[in-house]
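1. just to be clear, the model below is a prediction. Sequence and coordinates:
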Amino acid sequence: MQRIFSGIQPTGVPQLGNYLGAIRNWVRLQNDHECIFSLVDMHAITMFQDPATLREQTRAQTAVLLASGIDPKAHILFNQSQVSAHARLGWIFTCVVRLGWLNRMTQFKDKAGKDRENHSAGLYTYPALMAADILAYKATRVPVGDDQRQHLELANDIAQKFNHDYGTDFFPQIEAVIPPVSARVMSLRDGTKKMSKSDPSEQSRIEMTDDADAIALKLRRARTDPEPLPSEIAGLEGRAEARNLVGIYAALAGLSAEEVLARHGGEGFGPFKAALTEVVVDTVAPIAAETRRLLADTAHLDAMLRDGARRAAALADPIVAEAEALVGFIR
């Protein structure tokens, strides 16, 4: 059984795009992989985080993952900062990675923008830590979306350079696991932008802690256009908001966009939003209710994360100790 590593930043409240793009796929991967899932709180602080908020959101993210179906007994779920192997191997990889490689990372350019001189060095070098997250466990498969493909390629470059520099084949090649085709979930306020948990407007997203009333209100207010839904895909051309809502419906109902339009083509957005609300509530409301139940006992969540960290360290510490010996560190 192949080993998978995947991490998610515990910032903000997980939203529907996170669920459809990552979390739902993580749940499926548990069936035929050994899974290591991490709340990557060390990555989170590449941008300043209020300490109390970071703790709160780490617990909330943990609760959402559990409520969505992550099994912390059959697999491993932990927060990154509790396992020192990540930082130890991350430093070695920071010394292996070349500046030219980091300069090509488009995500840093996107996040830093024109103000790059005022951002943390961690935001620039974090791809080395991401490589360490994976290779501290010698994980061979990583589920990735489009925005992380470049970083996975860099992780393989780092592993290959380490192996070459130290005359070994210690670190394995990492394979990308491309999730099943699902909706690219966009903002409910602007269909040209991704749904994001960092968007200032809560009306732009369905959060995985929203109850049925909140979901219904957000979908009623979702931006649309005056035309009815088309009966064929071609009719969605140039209609970003309509395409987004149809895509969400399709992803949650297990249908193609064509099948959704066959059912609802010709309808106005009032009836369609009512049908969409039912589909979204069926998925999100049970997860939200279980999340609230879990968050009522934060001591239990903390204990579960500690247990996950203990089991993660048992895997990672011997691997990283051997990498340190290869580098020449006296242990």
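-> Done, it's in.
2. CA atoms for contacts and neighbours, from now on please.
-> Will do.
3. the longest helix in the chain is where?
-> Longest helix of the chain, by residue count under DSSP state H: helix 298-327.
4. and that helix, how far from the chain's centre?
-> Here the centre of helix 298-327 is set off from its chain's centre by 21 Å, with C-alpha atoms, centre = their mean, to the nearest Å.
5. so for that helix, what gets flagged as buried?
-> 301-302, 304-313, 316-317, 319-321, 323-324, 326 (16 or more other C-alpha atoms under 10 Å).
6. burial of the nearest residue to Gly265 once chain neighbours are set aside, as a residue count?
-> Excluding the flanking residues, the one nearest Gly265 by C-alpha to C-alpha, 6 or more residues apart in numbering is Ser231, at 4.1 Å. When neighbours are defined as other C-alpha atoms under 10 Å, Ser231 has 18 of them.
7. in addition, the following structure is provided for comparison:
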Amino acid sequence: MENQSLQKKVVLTCAQPTGKLHLGNYIGAVRQWVKMQEDYECYFGIVDMHAITMPYVPAELRKNTYMCAAQYLACGLDPDKCSMFIQSNVRGHAELTWILACLCPIGQLERMTQFKDKARKLSEGAGGASIGSGLLFYPVLMAADILIYNADLVPVGEDQKQHMELARDLAQKFNNTYSPTFNLPEAYIPKTGARIMSLQNPDAKMSKSDKNALGSLYMIDTPDVLRKKIMSAVTDSGSEVKFAEEKSGISNLISIMSSVTDKSVSDIESEFAGKQYGAFKKAVADAVIAKFDPIRIKYEELMTDKAYLESVLKRGAAAAQRRADKMMSKVYRKAGYVDAISSK
């Protein structure tokens, strides 16, 4: 009983390998993961299988996967404290997806908000690209990612809550159809303060898909690039450094300053009372560079050591595989399969 009380809860969180990570990714996700690895049994997946549900270039996918791993490590993820792995390197994700798909009503998938939005964008795009069924089944694969590790907590953004509900539904359906097997995972939505918005359009989230290259601050941008982007950030015609709804541009810069310095909004307002926007932007740039430049330097070192990156990912995949095998042996047996997978 004592061992059970001391057992850490299992956290599973995954992200697609999108290449460069921006400030919003760092504040809303990676910084939280670094804290969580101290208190939980953490599995961090780079989900390359999800990345092929939309048109992509294979060589870029491979490059982005290494870039993603190097940035996570540079931010503080520790292979001695967590398991970082590539989704396709762990057997069972696709297999569990098929079993769960057979329990999932297709109408439930067709109602998913993200599916409808992405399908619309594809159909409206150049040439009216066809919609692959992988896009429809994306949430089932996400459910399999979570349930194969029997995760207790899943850090997700607000836009993934609908997918989390599906994961819980499918876990319950499997448990009811066969016998209790899966935990019902809980969404963990960390309190990260205000959202980080585009520097060029402060009414839209900071995003890699922003067509304006000056809109996003990437962790591996050089100091000169970071400074240029911040100094050219959209503000308003006023001059007061104050957080207010009608001052979305300057409010976004205050949020950025608060995020990278841990100073409160009110403290920042007091510090820059009576000062002009130019002086404040310079201070924001200094703070962002101080936060990101050590990460960039570490990232560049890691990217020159592919053998080390692969050793970390191999070690993480081995740990993930051991846990996945235990779950899949139960799933296969309960689903009626003969010769369940071994955990050799």
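-> Yep, it's here. Please read these numbers as outputs of a predicted model, since none were measured by experiment.
8. quick check: TM-score for this pair?
-> Both chains were compared after superposition, and using TM-score structural alignment, normalised by the length of the first structure their TM-score is 0.95; 327 aligned residues with a C-alpha RMSD of 1.5 Å.
9. hang on, the earlier thing: can you check which part of the second structure the longest helix of the first structure sits on?
-> In the comparison with the second structure, helix 298-327 of the first structure aligns to the range 306-335 (TM-score structural alignment).
10. and for stretch 196-204 of the first structure?
-> By TM-score structural alignment, stretch 196-204 of the first structure lines up with residues 207-215 in the second structure.
11. how close does the aligned partner of Ala287 of the second structure in the first structure sit to Val327 of the first structure?
-> Taking TM-score structural alignment as the criterion, the aligned counterpart of Ala287 of the second structure in the first structure is Val279. Using C-alpha to C-alpha, to the nearest Å, Val279 of the first structure is found at 54 Å from Val327 of the first structure.
12. what of Ala159 of the first structure?
-> 13 Å.
13. likewise for Val280 of the first structure?
-> To Val327 of the first structure, Val280 of the first structure is 51 Å away according to C-alpha to C-alpha.
14. how about Asp302 of the first structure?
-> 35 Å.
15. ok, now which ones touch the residue of the second structure most remote from its centre?
-> Each residue of the second structure has a distance to the centre, and by C-alpha atoms, centre = their mean the biggest one is for Gly274: 38.6 Å. Counting by C-alpha atoms under 8 Å, 6 or more residues apart in numbering, Gly274 of the second structure makes contact with 240-241.
16. am I right that it sits in a helix?
-> No. Using DSSP: H, G, I helix; E, B strand; the rest coil, the secondary structure at Gly274 of the second structure is coil, not a helix.
17. quick one, helices of the stretch 51-200 of the second structure?
-> 58-75, 93-101, 106-110, 113-124, 133-147, 161-177 (DSSP state H, counting those that start in this stretch).
18. so how far is His50 of the second structure from the aligned residue in the second structure for Gln49 of the first structure?
-> Counting by TM-score structural alignment, Gln49 of the first structure corresponds to Tyr56 in the second structure. Going from Tyr56 of the second structure to His50 of the second structure by C-alpha to C-alpha gives 11 Å.
19. and for Ala204 of the second structure?
-> Taken as C-alpha to C-alpha, the span from Ala204 of the second structure to His50 of the second structure is 24 Å.
20. what about the two, which has more around it?
-> His50 (21 against 14).
21. hang on, the earlier thing: could you check the angle helix 51-68 makes with the longest helix of the first structure?
-> 100 degrees (axes from the mean of the first three to the mean of the last three C-alpha atoms, to 10 degrees).
22. what's the mean deviation for helix 298-327 of the first structure versus the second structure?
-> Comparison of helix 298-327 of the first structure with the second structure after fitting gives an average deviation of 1.3 Å (mean C-alpha distance after the TM-score superposition for the first structure).
23. give the aligned range of stretch 77-92 of the first structure in the second structure.
-> Stretch 77-92 of the first structure covers residues 84-99 of the second structure once aligned (TM-score structural alignment).
24. brilliant, that's me finished.
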